[in-house]
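Enquirer: what follows is a protein structure lacking sequence information:
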């Protein structure tokens, strides 16, 4: 048996067990960094540190506090908060109490929050602030099983007026109760953890459905213990790494990273404020981070815009350097695939060295200067953007997984990564491609099923354990997977041709530095159209230099000059497409797609049916009186 097999097959029953083992092994090592506002309230944040022993004291107090409130094994405790260190500590507290965490995005409205709390049967809600508390209070009559709300921010708990039943308490108060309970029952948390079974429910994560109510995905403790050990077994992360974590922890991608960290023992710097990413990177100086493609696209667009603002000469240098980066990345990856050596021809290497001094080094500094690797998941990254970053020395390892597979089913293997693929399956995960091209998965990371929905479970989970992902993909002879599209998103035109919209959208994002979101439409139509939302900072910078200074975003988007600019990029993309794939018409949206309108998920994936409904008039307008082209 290999070391990898031993590590995975001898895994403990739960991440809670792993946490206790980690605390015992390295109590004084740094576990978490988190920001607090500077004393003056101005300037950059101060960053505080928690050791594993510090974290354990708080986790034990939360766990004992929940036990003192009467929470029992496998009962649900909901967590509605943005990404912050308290999210991790309270989640671990829930697991160490024997209960199960129900994750709720803080952006979820009151109606859907109430549905999730009721459907999950959550006994306690841990709410970030007064705003999250207000949602529960508004729907309290619909939540008879919800016995307490714990508010992370003290001010939010103090805003609870008229609370004669002690329904609301602060996190500090819960921890105080837990500390008192531990004095009387000092072994209670360790006993609960020791009693955990691998098949007990650990987490309920509700998928953000594009139609109808979201479904609760039941993930037992073994899913997370397996993921933690499998991530460690890949060797992609070591105990010396510093990971910057900003992803939403209510999403399975963010949560699986916390499991891997406990098994490996590295540092996590945690701050979910997306608007602070650029400011935080030079402070945190991460060696490893994970993100969704939209973040890399925004960075790329920002770099292009900055080069353009520097004048014609600077922009020309950037374009040359970008071309060299892509050529270098493709050459080095191709050579590594053939020979195991990433060397490139001498002339290309010389050009790359010059481009590095002029462009790439500054880009790496913007990421903190120490980034070994970045993992991208949740959606496809346009290969041309991936090649650009790879050639610039920022290695983006694409991965793949779903909520139903505990997130991390595939990841690219270190220096053998291949841009445009999601890599190889994690040790212990099996994959096969069905006759219709659908990717099927089997392994310890696969969900138990959908909560209270046996018929929905049976639709995707076969009796022998194979899970139908709903994604279409291709496997290379040596096991690298390429995802081509969602099965349900494939477009069949009225002429009978199949089109993968994500492929066309990815190509457009790679050539157009002004795009924020793009949706290609054409199901049962005689040609393809596109709805295009522009990145506001980038397009407004361009507008100021092209006679549109002082105009609003909507006015800039509506200007003929802007339409002509984007039309040029559409034509560039069309040149490389088959006739039936080409975008014949497009419309620029008056605003970007966003979470508030329900058009993108919290992990920034487009909800196609929602967008198509919201902009139905624009779509119909493009097809009015149209004939077969």
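Expert: Now that the structure is in, tell me what you want to look at. Values in this document were obtained by computation on a predicted structure and should not be read as measured data. Numbers count the residues shown, from 1 in each chain.
Enquirer: please count neighbours and contacts with C-alpha atoms only from this point.
Expert: OK.
Enquirer: burial measure for the nearest residue to residue 391 once chain neighbours are set aside, as a count.
Expert: Among residues not flanking residue 391 along the chain, residue 325 sits closest, at 3.9 Å (CA to CA, 6 or more residues apart in numbering). Using other CA atoms under 10 Å, the number of residues around residue 325 comes to 25.
Enquirer: what's near enough to touch residue 325?
Expert: Each residue near residue 325 by CA atoms under 8 Å, 6 or more residues apart in numbering is listed here: 352, 387, 388, 389, 390, 391, 392.
Enquirer: give me that answer again for 10 Å
Expert: Under the criterion of CA atoms under 10 Å, 6 or more residues apart in numbering, the neighbours of residue 325 are 319, 331, 348, 351-352, 355-356, 360, 387-393.
Enquirer: helix, strand, or coil at residue 456?
Expert: Three-state assignment for residue 456 (DSSP: H, G, I helix; E, B strand; the rest coil): helix.
Enquirer: want to compare, so here's the second one:
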């Protein structure tokens, strides 16, 4: 039996698989020139221990915070483990942060060093971050890092002996500080222990039967707990293979290489897949072909193969609801999308839909070991094995977000059905009041509107207005088509008018939207309108647009172009 068979922490897990499956490939990393780098479990452990020995040699104070900045890569995960083997705490930074927020996190976390990973200044915020990084901060460059003037990973691995005296952590020790993306205000540092990080394994084993033969593609940010829980933690705990996406242009190729058996994504991408297939094979034609006895199965298989999901047995969606028609479409293909729900504060370990027990619009049952309840104000409250240790340097905020009996106040409103499945109905603080004194919950309306292939992001707003209205941000493809004359504003105006009428027919009178505004700017993570998990920052958007509401109302149009 392996000396590390307990898999009590992620550092235990890596050594366990290095001992029991040394030559099995753990990670496959795309490299420049179209080649790929395969890293076995034994190699991953060896490199992590060599990097750990180098970090130890920096003579940092015990339990120092070390920042980890970079897009997803095999070396990001190895660096995460090396920091732990060296006895320190990982502080992952979103690669899309602006310079101001990056500096705030480094200072707040009191980072004593930084490890730079895959960055290019095109798909990330490196150009904004680079000029403001403290010059005195000890820096290490991983492969694919933009810095060649600091100690390099390959040199460190080639010249440093592996750490000999490995002190493995206890489950209750702090492992990481994860800074929330924050839809309002400064990001908060959420402290997690090694034990809370491994808590997610129970549901993955018992409910989803995750095992060593599974495969995943990593592309959602590892700096966020969702990817860190479902991919990093799960792969280390269960010993399955991980493939990495190179860039947006090669995503389909990377997906085909991975042939994932588990695919974890967000509604935005599930919707893009759906719309892309519909452009090639219109829904009317699909309906005919899918219903043909023998041919229907072949066509469905071909669609899944084209998406790179024909081997997928577990399809997970999270962060926001998917429209029911898209969920049903995937189910018709033979892919049952399972909604999961969690927060940074409980390491994403809260709720999940179970195979065969999905109820559309619900995020599923409480995971094993999780307690759930609805407070008097409609707020969902959760007590989870993945519960945080608290907010770093902010005991007052920790006390504010926890109940006296240890439940986390999620800030989400919800309801629980007789089978125990949870439905999220909006945010407690997102309700706004119109000038008629009526309260409106924007999220359910946004979900109803989110079905047009040319619209990327939607925000329903209208506090102090007679009726709510919606802001539409067009997709980059739609903007390009308009600029080239391949698409007309008149066509979109009519389509948006019809969409508005259809949605309004399903709403209460006080919820009906007066009009839609097509905004001219792109909302991005870089300009602060979206969080790194692609959620809208409602307060930022409202600060930018609400001052124009009276003018738009005065135009008496159903669709206004900014």
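Expert: Perfect, thanks for sending it. Values in this document were obtained by computation on a predicted structure and should not be read as measured data.
Enquirer: which of the helices or strands spans the residue nearest to residue 391 of the first structure?
Expert: helix 312-339 (DSSP states H and E).
Enquirer: next, the angle from the next helix or strand after that helix to helix 312-339.
Expert: Where DSSP H and E defines the elements, the next helix or strand beyond helix 312-339 of the first structure is helix 346-355. Calculated by axes from the mean of the first three to the mean of the last three CA atoms, to 10 degrees, helix 346-355 of the first structure forms an angle of 140 degrees with helix 312-339.
Enquirer: which parts of helix 346-355 of the first structure are buried?
Expert: 352, 355 (16 or more other CA atoms under 10 Å).
Enquirer: contacts for that helix, please.
Expert: Against helix 346-355 of the first structure from outside (CA under 10 Å, 6+ apart): 317-318, 320-325, 327-328, 331, 343-344, 356, 358, 360-361, 391-392.
Enquirer: who's in contact with the equivalent of residue 456 of the first structure over in the second structure?
Expert: Counting by TM-score structural alignment, residue 456 of the first structure lines up with residue 397 in the second structure. With contacts defined as CA under 10 Å, 6+ apart, residue 397 of the second structure is in contact with 188, 390, 391.
Enquirer: shared with the first structure, which of those residues?
Expert: Among the contacts of residue 397 of the second structure, the contacts conserved in the first structure (both residues aligned by TM-score structural alignment, their matches' CA atoms under 10 Å) are 188, 390, 391.
Enquirer: and whatever residue of the second structure lines up with residue 70 of the first structure, how many neighbours?
Expert: Matched to the second structure by TM-score structural alignment, residue 70 of the first structure sits across from residue 59. Using other CA under 10 Å, the number of residues around residue 59 of the second structure comes to 8.
Enquirer: ranges for the strands of the stretch 101-250 of the second structure?
Expert: Assigned by DSSP state E, counting those that start in this stretch, the strands in the stretch 101-250 of the second structure fall at 111-116, 139-141, 174-179, 189-193, 215-218, 241-244.
Enquirer: what span of the first structure lines up against the fifth one?
Expert: Residues 242-245 of the first structure are the counterpart of strand 215-218 of the second structure, counting by TM-score structural alignment.
Enquirer: what do you get for the second one?
Expert: When strand 139-141 of the second structure is aligned against the first structure using TM-score structural alignment, it corresponds to residues 149-151.
Enquirer: after superposition, how close is the matching stretch to the second structure?
Expert: After superposition onto the second structure, stretch 149-151 of the first structure sits on average 1.0 Å from its aligned residues (mean CA distance after the TM-score superposition for the first structure).
Enquirer: quick one: contacts of that stretch?
Expert: 66, 77-81, 123-130, 132-133, 136-137, 156-158, 160, 166-174.
Enquirer: among these, the buried ones, what's the PyMOL command?
Expert: Buried residues among those (16+ other CA under 10 Å), as a PyMOL selection:
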select buried, resi 66+77+78+79+80+81+123+124+125+126+127+128+129+130+132+133+136+137+156+157+160+168+169+170+171+172+173+174
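Enquirer: tell me which entries of the contacts of stretch 149-151 of the first structure lie within helices.
Expert: In this view, the contacts of stretch 149-151 of the first structure that belong to helices under DSSP state H are 66, 130, 132-133, 136-137, 156-158, 171-174.
Enquirer: report all helices and strands that the longest strand belonging to the second structure contacts.
Expert: Secondary structure of the second structure per DSSP state E: the longest strand is strand 408-416. Secondary structure elements in contact with strand 408-416 of the second structure, counted by 3 or more CA pairs under 10 Å, 6 or more residues apart in numbering; DSSP states H and E, are strand 371-374, strand 379-383, helix 395-401, strand 422-427.
Enquirer: including distance to residue 80 of the second structure, could the ones you listed go into JSON lines?
Expert: Below are these laid out as JSON lines (distance: least, CA to CA, whole Å):
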{"stretch": "strand 371-374", "distance to residue 80 of the second structure": "30"}
{"stretch": "strand 379-383", "distance to residue 80 of the second structure": "27"}
{"stretch": "helix 395-401", "distance to residue 80 of the second structure": "26"}
{"stretch": "strand 422-427", "distance to residue 80 of the second structure": "33"}
